[in-house]
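In: predicted model, plus sequence, below.
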Amino acid sequence: MSDTLRLLLALLELGPRLKDLLADKWPPYADELQELAGRAGNGEDPARLRQSLDLLLVRLLAEAPATELVAHVMEDMAAPAPATETVTRRGRVSPLVVPDIVEPTTDEATGIVTIPVFYGTDRARGDDTPARYFGPARGTPSFGIAEVSVPTRGRDLGELTSPSWWHLEFSANPEKHVILKSVGALGRDAFVNTLKDSLAAADLHDVLIFVHGYNVTFEDAVRRAGQLAVDLKFAGRTLLYSWASAADTRKYTVDESTIDWSRDHFEAFLQLALGEIGAGKVHVIAHSMGNRAVINTLEGVTSWRLPADAAKLGQIVFAAPDIDRDRFVQLAAKFKGCAARVTLYASSRDVALLASKFVHGYPRAGEAGEALTIVDGVDTIDASLVDTSLVGLRHSYFGEKRSILNDMFSLIVQQLAPDQRFDLQAAGDAVRRYWSYRA
């Protein structure tokens, strides 16, 4: 873990003491720390992150009541600024084309996989470029297909590659980058019929729904869904529910309000997937704050009136869930048994969740360590030991780390229990049993 990240975590831990010392001067500093944690969790350039952190420290050191405490922390963690890492930048992609792709295709010459992502969203419309087809504002539920190309050669498993000025890349290259190529809207009936026909022609009649987290654009949500489907070698059809995240680290509380507002829309989307498209099983991967919509929806799933031939819930994956741990435990008792298996990935090194605990005052369900959530009916996996990069264990580790992607492949595609999966070993005791990655 970098010195920058350790220093940031130390300041977050000192939050209650700094609040007492600074009184009414504290809120702006708390907001800035939260923003820095969000930037760190999204893998921002470490040099830029350290520059912002240094400016914050200078101001804190000038606050007499906090000077000694902050200086002591800096002395304990003194370290040179980290080296500059890659900075990514979006290139322009093709103008809007309504996709006619309804099944994945592979270019054998280049290894590029082009995959349809069937989306539902409650974002407001933006302009007609794929990257901004939907914006951060709330809208009405709508449906369609997005076309994503994913390179399988020259890209490490889990990489969500984009053009980088550091490598003198100023436009998207399908042989190197995961690209949102096009977005097209469909009415609800057309969406259901198109997805139903596509699924009937698939090798596997299951669907995988991805629900993204806080601070995510529609473009990046679609790209992540496509990358996950390709890296997991999922043979069914890939769906995305993209709620109206503001995609701004400064608007965490805005996203909190929006995910609650989106819950009913996601419930309707999940019911559509279960009851109207002819699926065999419906698997769900939810990340970060997106878990709130999923978990709160599952609370009432047993009361739904679905068709007799409705699909079953297969694998439910809660990846780094940003939800109150005690609330998760309450809800887990209600959705127990609703799916074939429920899995929770947690980490003690997830800076975004530590920032969320800093804001809310209580542990999050995606934390590990002493706060690790272990509850009957849920397989808890401590991912803290997974190899890390950049400024630490990124909040998006679930989709980026080979070991975790391999484990999710064993879970979703091979349908294996934890004790059958090679990378996992049992931990804890008979009362508090969980799983961790082999050293």
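Out: That came through fine.
In: from now on I want contacts and neighbour counts done on CA atoms only, so please keep to that.
Out: Will do.
In: the longest strand along the chain packs against which elements?
Out: Secondary structure of the chain read by DSSP state E shows that its longest strand is strand 134-151. Of the remaining helices and strands, those touching strand 134-151 by 3 or more CA pairs under 8 Å, 6 or more residues apart in numbering; DSSP states H and E are strand 112-125, strand 179-186, helix 188-200, helix 218-231.
In: turn these into a markdown table, columns for mean neighbour count and distance to residue 262.
Out: Output for those, formatted as a markdown table (neighbours: other CA atoms under 10 Å; distance: least, CA to CA, whole Å):
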| stretch | mean neighbour count | distance to residue 262 |
| --- | --- | --- |
| strand 112-125 | 24 | 7 |
| strand 179-186 | 24 | 19 |
| helix 188-200 | 17 | 18 |
| helix 218-231 | 25 | 15 |
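In: want to throw the ones you listed into JSON lines with distance to residue 397?
Out: Conversion of the helices and strands packed on strand 134-151 to JSON lines gives the following (distance: least, CA to CA, whole Å):
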{"stretch": "strand 112-125", "distance to residue 397": "21"}
{"stretch": "strand 179-186", "distance to residue 397": "20"}
{"stretch": "helix 188-200", "distance to residue 397": "29"}
{"stretch": "helix 218-231", "distance to residue 397": "12"}
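In: so which of these is nearest residue 295?
Out: strand 112-125 (17.9 Å; CA to CA).
In: show me what the closest one is packed against.
Out: Applying 3+ CA pairs under 8 Å, 6+ apart, one finds that strand 112-125 makes contact with strand 105-107, strand 134-151, helix 218-231, strand 237-242, helix 252-275.
In: put this next to the first one:
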Amino acid sequence: MRWFAFILLLAAAGCSDRTAAPIVPEALNFGLNKTVFIGTTRDRNEAGEFGIERSTDLQLLKATVSIPPNRDLGSVSDGFDSPNPKRDFAIAELTQFETTNAFANSLRSEIDNRAVNNREVTVFVHGFNNSFADSAFRMAQLAHDLELPGAHVSYAWPSRGNPLGYEYDRDSALFARDGLAELLESVRAAGRPNLIVVAHSMGSALVMETFRQLEIAQPGWVGENVRGVILMSPDINIDVFRNQFSRIKNVPDPFVVVVSRKDAVLRVSSRLRGQKTQLGNISNAEEVADLPITILDVSEFSDLRSGNHFVAAGSPALIQLLRRSSELDREFLRGRNGSVVLLPWQRRIVTQANGDASVVVSGGDR
């Protein structure tokens, strides 16, 4: 019955058209405006919007995203084809660059306007069931709520934006590898800023496949060009992840994997594959304990809106902790093999199986 209810939920959600991305200029007068650079391998549809079809050409854009006032921390409200900027996220402006150089110059200008110690670029790669607008909205929400420094870039790969489009999205994630590699190269062309790659769910699989591709073509590229990696709720088989990871010659540090044993979406994904878990809902960190990564366990936080599948972006309590905690900087997350960080409140020192001391914070949501 639970499976039947889940299918009904997917079918109901699938009745909504989530692909609309109207430009709403009046949204500039409401809320907070956030600049998000975008690379996309979506093709334009008959309405002139970036829809679900795949394009071999990477298109580079800059959007002004309006974040509505008086919203709940961690929330993203989408009005689909009729957004109300007083209540919903909206794209207020969208500019397309004609050349890669124009994109790099604009991004460099955005970076140069920051303080010298604040010149990072975060590239966000969305997951399954996202529209073009979703990817921009989520990047803006993460940047604002988590107070991410520097400039912000979203990679909008051609997801169907429909809960019933899982297989289409898996194919699209494979299709989108070249585009992501090209986008990362374009970002590095903007004065070689510090590059942080953040991915969610199926987007994590896309990132790891792209890293593997880059490393095969140019051994050492990832370590030379990417300063840090955060994979949130990665929808990746553990064996596949280990194979992808083995190709990375010099691993970025920190390399953080955010997991939740309560992730309902990954529980379904695992069952569809006949597996117990995916990487993002791993229950035994010993399976990756030999890798130079840090596991950030957020199981004790609750984000019912996402089925605990995007806790790092949706849980107000966790957002507040990540925002204000000086301990969760790169030195804190910089990993020893097999280190596990449990959040939040009481800290204790433990010894990992490999003998390294590591900070583990345990407790529950307040």
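Out: Sure thing, it's come through. What you see is a predicted model; the values in this text were computed from it and never measured.
In: nearest to residue 72 of the first structure, of the helices and strands packed on strand 134-151 of the first structure?
Out: Of all these, it is helix 218-231 that lies closest to residue 72 of the first structure, at 39.9 Å by CA to CA.
In: what's in contact with that closest one?
Out: Here helix 218-231 of the first structure makes contact (CA atoms under 8 Å, 6 or more residues apart in numbering) with 113, 115-117, 130-132, 134-135, 146, 148-150, 157-160, 178-180, 210, 212, 238-240, 242, 399, 405.
In: are any of those residues buried, and which?
Out: Of the members of the contacts of helix 218-231 of the first structure, the ones counted as buried by neighbours, 16 or more other CA atoms under 10 Å, are 113, 115-117, 130-131, 134-135, 146, 148-150, 157-160, 178-180, 210, 212, 238-240, 242, 399, 405.
In: how far does stretch 90-97 of the first structure sit from the chain's center?
Out: Relative to the centre of its chain, stretch 90-97 of the first structure is centred 24 Å away, using CA atoms, centre = their mean, to the nearest Å.
In: which of the residues in it are buried?
Out: If you call a residue buried by 16+ other CA under 10 Å, then stretch 90-97 of the first structure has these buried ones: 91, 93, 96.
In: which one of those is nearest to residue 346 of the first structure?
Out: Closest to residue 346 of the first structure, out of all of those and judged by CA to CA, is residue 91, at 33.4 Å.
In: who's in contact with residue 62 of the second structure?
Out: Contacts of residue 62 of the second structure were listed using CA under 8 Å, 6+ apart, and they are 35-38, 94-97.
In: ok, now with 7 Å
Out: Shown in contact with residue 62 of the second structure (CA atoms under 7 Å, 6 or more residues apart in numbering): 36-38, 94-96.
In: redo these as TSV? Include distance to residue 306 of the second structure.
Out: Formatted as TSV, the entries for the contacts of residue 62 of the second structure read as follows, by distance: CA to CA, whole Å:
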residue	distance to residue 306 of the second structure
36	23
37	25
38	24
94	28
95	31
96	32
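In: which two of those residues have the greatest separation?
Out: Pairwise distances across these (CA to CA) peak at 12.2 Å, for the pair 36 and 96.
In: out of the helices and strands packed on strand 134-151 of the first structure, nearest to residue 344 of the first structure?
Out: Between residue 344 of the first structure and these, the shortest separation by CA to CA is 17.2 Å, and it involves helix 218-231.
In: can you tell me which residue in the second structure aligns to residue 225 of the first structure?
Out: Pairing criterion TM-score structural alignment: the partner of residue 225 of the first structure within the second structure is identified as residue 139.
In: any idea how far its match is from residue 6 of the second structure?
Out: Residue 139 of the second structure sits 28 Å away from residue 6 of the second structure when distances are taken as CA to CA, to the nearest Å.
In: for residue 361 of the second structure, same thing?
Out: When CA to CA is applied, the distance between residue 361 of the second structure and residue 6 of the second structure equals 34 Å.
In: and residue 23 of the second structure, by the same measure?
Out: When CA to CA is applied, the distance between residue 23 of the second structure and residue 6 of the second structure equals 33 Å.
In: and residue 85 of the second structure, by the same measure?
Out: Between residue 85 of the second structure and residue 6 of the second structure the computed distance is 32 Å (CA to CA).
In: mind listing the helices for the stretch 251-400 of the first structure?
Out: 252-275, 290-298, 325-335, 351-360, 397-400 (DSSP state H, counting those that start in this stretch).
In: those helices: which one's closest to residue 38 of the first structure?
Out: helix 351-360 (5.6 Å).
In: would you mark the buried spots in the closest one?
Out: Neighbour counts over helix 351-360 of the first structure (16+ other CA under 10 Å) mark 351-359 as buried.
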